[in-house]
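Student: task: produce atomic coordinates for the following.
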Amino acid sequence: MHASSRVELALLLFCPPSPLRFSLGACISIPRTRRTSETLHYLIFTTHSPPSMSSTRPYDVEEHPWSTGLCGCFDDIKSCCITFWCPCITFGWMSEIVDKGETSCVMNCAIFALLYSLTPCTCLYSCFYRTKLRREFGLKQDPCHDCLVHCCCMHCALCQEYRELKSRGFDVERGWEENARQRREVAMAPVVEGGMKR
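Tutor: You can find the predicted model right below:
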């Protein structure tokens, strides 16, 4: 067997059929068989896995504090009053932004209102969006687990989540589509450098 054929055969035997990238590493000498002292030089390759979609892992993400406290409801009187009387409205606004428009404000509001009026388990539904919001912006799980926060202080939690989105530049009441359009317009706005020249 020709030497180049032996090297190709070795690569087929020892390299797994996976989408890996190979780079030349080093050479070593390995006895071919017991019958002869001839040696073959096998190229040793180092493998590199293809880059993943996200380089960050849950335990690598630095968690940041919320912009306002859980009991800071009076920092925004309007959202405080709306949430006190109709928490489903605040939840609908907030959840549409968190879902990035995949679900509508009206649908989430209706589901929340139905659960709120018929079952005591609304917090299990609403706490899911608190967790989703936290992971999106890398926020701390404070002051305790998301489910406990919503079970014990759901109205305060909804107000806090509303204020958090507002502090990050979202006009929560206008919905995801309007916020996304506004952000695109800002990103595409031309930058004028310097003043007028004659």
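Student: rest of the way, CA atoms for contacts and neighbours
Tutor: Will do.
Student: next structured bit after the top helix by length along the chain?
Tutor: Of all the segments assigned as helix in the chain under DSSP state H, the longest by residue count is helix 146-167. Scanning forward in sequence from helix 146-167, with DSSP states H and E defining helices and strands, the next element found is helix 175-188.
Student: compare with the first, here's sequence two:
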Amino acid sequence: MYPAVPDEYQKPVGQPSAPPYDDPPATGIPVIPPPSNYAYADNSGAPPQPPHPYIPSGSAPGNWSTGLCDCCSDCSTCCMTCCCPCITFGQVAEIVDRGSTSCVISGLLYGLLCHFTGCACVYASFYRTKMRQQYNLPETPCADFLVHCCCECCALSQEYRHLKSQGFELSLGWSGNMEKQNRGLTMSPIVPHGMSR
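Tutor: Predicted structure coming up:
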């Protein structure tokens, strides 16, 4: 009733069938991941990350560019921070977050927290901590939370001045600073001389 199955397709019972063809031989250089206990140069146990595209310039890592009470060195920032700290905070937060939150959203959230709870300094102190970690800055003159609770305007002004000393133009925001940096890195095209008679 059914056609007979050829012998080559029949397999004996209890024996695994061999694959119809062999895998091709492997070529190239084998890549073996490092063991989990491998120590990298920074002893963190994690592979090194590529450098950040924005190369900071200005003060050396490990030091604030200005002191907490050096508000006279940048009077315009100090006045803006005293009158409307949400603007200064929003600009600082956008740079520290590397553009993941906008100046408007951060400033608005800061303003709402300040208006309804009076505890916007707690929110701002998280950004001071994050900024210190990015630039390897010391926690001076005291803990970040206390700096913002006691001297909110001075702390925001200091953070603004430090980012400014690192080459950021805070009014441009993160994307504006990246465009500015990319324009500075691109070379102008070489224009060939015209035909001379």
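Student: circling back to that earlier point, corresponding residues in the second structure for the longest helix of the first structure?
Tutor: Residues 144-165 of the second structure are matched to helix 146-167 of the first structure when aligned by TM-score structural alignment.
Student: what's that stretch in contact with?
Tutor: Contacts to stretch 144-165 of the second structure, defined as CA atoms under 8 Å, 6 or more residues apart in numbering, come from residues 57-59, 64-71, 74, 77-78, 81-82, 85, 88-89, 91-92, 121-122, 124-126, 128-129, 141, 170.
Student: hang on, the earlier thing: which parts of the longest helix of the first structure are buried?
Tutor: When neighbours are counted by 16 or more other CA atoms under 10 Å, the buried residues of helix 146-167 of the first structure are found to be 146-147, 149-151, 154-165.
Student: so how much does it differ from the second structure once superposed?
Tutor: For helix 146-167 of the first structure, the mean deviation from the second structure after alignment is 0.4 Å (mean CA distance after the TM-score superposition for the first structure).
Student: now, of the contacts of stretch 144-165 of the second structure, which are buried?
Tutor: Burial of the contacts of stretch 144-165 of the second structure was assessed by neighbour count (16+ other CA under 10 Å); the buried members are 64-68, 71, 77-78, 81-82, 85, 88-89, 91-92, 121-122, 124-125, 128-129, 170.
Student: in the first structure, which spans are helices?
Tutor: Counting by DSSP H, the helices of the first structure are 3-14, 77-85, 87-98, 105-118, 122-137, 146-167, 175-188.
Student: give me the most central residue, the first structure.
Tutor: When the first structure is reduced to its mean C-alpha position, the closest residue under CA atoms, centre = their mean turns out to be Glu136, at 4.8 Å.
Student: that one matches what in the second structure?
Tutor: Matched to the second structure by TM-score structural alignment, Glu136 of the first structure sits across from Gln134.
Student: roughly how far does the aligned residue in the second structure for Met188 of the first structure sit from Glu179 of the second structure?
Tutor: When the second structure is aligned by TM-score structural alignment, Met188 of the first structure is paired with Thr186. In this view, Thr186 of the second structure and Glu179 of the second structure are 11 Å apart by CA to CA, to the nearest Å.
Student: which one of the two is surrounded by more residues?
Tutor: Glu179 (12 against 8; other CA atoms under 10 Å).
Student: and that one, what does it touch?
Tutor: Contacts here follow CA under 8 Å, 6+ apart; on that basis Glu179 of the second structure touches nothing.
Student: and the counterpart of Cys78 of the second structure in the first structure, what is it in contact with?
Tutor: Using TM-score structural alignment as the criterion, Cys78 of the second structure maps onto Cys80 of the first structure. Applying CA under 8 Å, 6+ apart to Cys80 of the first structure gives the contacts 73-74, 159.
Student: which of those are still contacts in the second structure?
Tutor: Listed in the original numbering, these still in contact in the second structure are 73-74, 159 (both residues aligned by TM-score structural alignment, their matches' CA atoms under 8 Å).
Student: and of those residues, the nearest to Leu40 of the first structure?
Tutor: Proximity of these to Leu40 of the first structure (CA to CA) peaks at Cys159, which lies at 71.4 Å.
Student: and Cys79 of the second structure, how many neighbours?
Tutor: As a burial measure, the neighbour count of Cys79 of the second structure was computed by other CA under 10 Å and equals 15.
Student: neighbours around the counterpart of Phe116 of the second structure in the first structure, how many?
Tutor: For Phe116 of the second structure, the aligned position in the first structure is occupied by Leu118, per TM-score structural alignment. One way to gauge burial is a neighbour count; for Leu118 of the first structure, by other CA under 10 Å, it gives 9.
Student: and Arg21 of the first structure, by the same measure?
Tutor: Neighbourhood size, Arg21 of the first structure [other CA under 10 Å]: 11.
Student: ok, it - contacts?
Tutor: Taking CA under 8 Å, 6+ apart as the contact definition, Arg21 of the first structure lies against 47-50.
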